[in-house]
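A.B. asks: Please work out how this folds:
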Amino acid sequence: MTLALDAAAQDLLFREARTANTFTDEPVTDEQVQAIYDLVKFGPTAMNAQPLRVVLVRTPEARERLVNLMSDGNKEKTASAPLVAILAVDNEFHEELPTQFPHFPGAKDMLSDRAGREPMAAMNAALQAGYFIIGVRAAGLAAGPMAGYDAAGIDKEFFGDGEHTVLAVVNIGKPGENAWFPRGPRLAYDEVVTTV
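C.D. replies: As a prediction, the model looks like this:
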């Protein structure tokens, strides 16, 4: 055995896990979301930065505001999912970091400039978004991450401070009827991995 995870865990997190397009009406609780976050917050990022911010869309009013900003193909999925999370990048994430970086020379200078900070924020938040989706799967739920939306509209409607940038909208819940599209192909090892 070359992996530490058993086959059932591998299936749960990767092989059998799919992007859900329909969901049951079983609610997703705050306790489930907290358990997901409390697990995935330990995922590695550069300088231990944590620029991901998550907005849980629970009220009917907020759901309607979000649905109106989704592309046509995503409106119904977003309207009917038990829970929708807006994943965003906090471009001012450095304010939450310690003031001293003994292991990261030059960090203070890099982080003081927003133009230098934004690429780091985007990369680390994308890593955290991936961990979040795996965490949703680890909780026995399905995630439906989407990028079809009016990004400027979501930034204005749900943040409005100019400091946050939407990264993805994720529908969360138990998969419903006909939840899966056919699985798309994946590149083979030899098409991706080279050795130098």
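
A.B. asks: Please make it C-alpha for all contacts and neighbour counts, starting now.
C.D. replies: Fine.

A.B. asks: Show me where the protein has its helices.
C.D. replies: Using DSSP state H, the helices of the chain run over 7-10, 30-40, 60-67, 72-80, 107-112, 114-138, 151-154, 189-192.

A.B. asks: which other helices and strands contact the fourth one?
C.D. replies: It refers to helix 72-80. Packing partners of helix 72-80 (3 or more Cα pairs under 8 Å, 6 or more residues apart in numbering; DSSP states H and E): helix 60-67.

A.B. asks: where's the most centrally placed residue in the chain relative to residue 108, distance?
C.D. replies: Compute the mean C-alpha point of the chain, and by Cα atoms, centre = their mean the closest residue is residue 129, 2.9 Å away. Distance of residue 129 to residue 108, given as Cα to Cα, to the nearest Å: 25 Å.

A.B. asks: Now residue 153: closest residue in space that isn't a chain neighbour?
C.D. replies: Closest residue in space to residue 153, ignoring its immediate chain neighbours: residue 69 at 6.5 Å, by Cα to Cα, 6 or more residues apart in numbering.

A.B. asks: Quick one: residues contacting the one you found.
C.D. replies: Contacts here follow Cα atoms under 8 Å, 6 or more residues apart in numbering; on that basis residue 69 touches 149, 150, 153, 154.

A.B. asks: One more, please, to line up against the first structure:
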Amino acid sequence: MTKQFHGNVLSDAALDQLFNEARSYNGWLDKAVSDEQLHAIWDLMKMAPTSANMQPVRIVWVKSDEEKNRLAECAMDANQPKIRSAPATAIIGYDIDFHEELPWLFPHTDAKSWFEGDEEGRKEGAFRNSSLQGAYLMLAARAIGLDCGPMSGFDADKVNAAFFADAPRHRVNFICSVGYGDPESIFDRSPRPDFDRFNRIV
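C.D. replies: Below you'll find the model as predicted:
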């Protein structure tokens, strides 16, 4: 695939690791994920683009058995064992008041003033850009050799109350377990559409 393009294209092996052969896992091998690996994920994902470098994502990494159980109790039945068995699960949240950080995150202009007095606009921007950052998190995890299991089957109000009570302006977007995926836990890959089905060039 990569030989048909010019420029610094990733190798086929790298593309397979990030996309073509990567899967969403439902179960995990009994192998720990270190805090150093979580820091490495952050150090990669923070470099990817967000609007005005707003960086609205706020992540709680759940690793202890006690906190895994607390998070699992906020999830639908089918997701509870996925959370409990994962070495770590990221609660990917966002800060409604991300604009307070813009004076140092985007010092080129008075970007904070763009968002003051517009909470609904901030919520929209924070949700959109934290969604991007959640996707970057998954790619970063795959890039350092981990697997991912993103989930949206949970009670957001319960997650917010359990994990963001000390930061009431933070809200959960989605959650994503990371670790070493158990190959026995995945289904056959679901169909993927050809370009022409969902794309048009105008």
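
A.B. asks: What does the superposition give as a TM-score?
C.D. replies: The TM-score (TM-score structural alignment, normalised by the length of structure 1) is 0.93; 196 aligned residues with a Cα RMSD of 1.9 Å.

A.B. asks: sorry, back to before: between the helices of structure 1, which gets nearest to residue 18 of structure 1?
C.D. replies: helix 114-138 (9.1 Å; Cα to Cα).

A.B. asks: Which strands and helices lie in contact with that closest one?
C.D. replies: Helix 114-138 of structure 1 packs on helix 30-40, strand 52-57, strand 83-90, helix 107-112, strand 142-146, strand 164-173, going by 3+ Cα pairs under 8 Å, 6+ apart.

A.B. asks: Mean neighbour count and distance to residue 77 of structure 1 for those - can I get that in TSV?
C.D. replies: TSV is the format used below for those (neighbours: other Cα atoms under 10 Å; distance: least, Cα to Cα, whole Å):
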stretch	mean neighbour count	distance to residue 77 of structure 1
helix 30-40	14	19
strand 52-57	19	13
strand 83-90	24	10
helix 107-112	14	38
strand 142-146	24	9
strand 164-173	25	7
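
A.B. asks: Who are the contact partners of residue 130 of structure 2?
C.D. replies: Neighbours of residue 130 of structure 2 in contact, by Cα under 8 Å, 6+ apart: 55, 56, 57, 92, 93, 94, 173.

A.B. asks: Do I have it right that the fourth one meets residue 42?
C.D. replies: No - in this structure, residue 92 of structure 2 is not within contact of residue 42 by Cα atoms under 8 Å, at 11.9 Å.

A.B. asks: what's the neighbour count on the aligned residue in structure 1 for residue 120 of structure 2?
C.D. replies: Residue pairing (TM-score structural alignment): residue 120 of structure 2 is matched to residue 115 of structure 1. Residues contacting residue 115 of structure 1 under the criterion other Cα atoms under 10 Å number 11.

A.B. asks: what's the spacing between residue 115 of structure 1 and residue 103 of structure 1?
C.D. replies: 22 Å.

A.B. asks: ok, residues contacting stretch 4-14 of structure 1?
C.D. replies: Around stretch 4-14 of structure 1, the neighbours that count as contacts under Cα under 8 Å, 6+ apart are 17, 134, 137, 138, 140.

A.B. asks: I meant to write stretch 146-155 of structure 1 there.
C.D. replies: Outside stretch 146-155 of structure 1, the residues that touch it by Cα under 8 Å, 6+ apart are 66, 69-71, 73-74, 162, 164-170.

A.B. asks: Determine which two of these are furthest apart.
C.D. replies: Across these (Cα to Cα), the longest gap, 27.4 Å, separates 73 and 162.

A.B. asks: could I get the contacts of residue 69 of structure 1 as CSV with neighbour count and distance to residue 98 of structure 1?
C.D. replies: Listed next are those as CSV, based on neighbours: other Cα atoms under 10 Å; distance: Cα to Cα, whole Å:
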residue, neighbour count, distance to residue 98 of structure 1
149, 21, 34
150, 14, 34
153, 17, 32
154, 22, 30
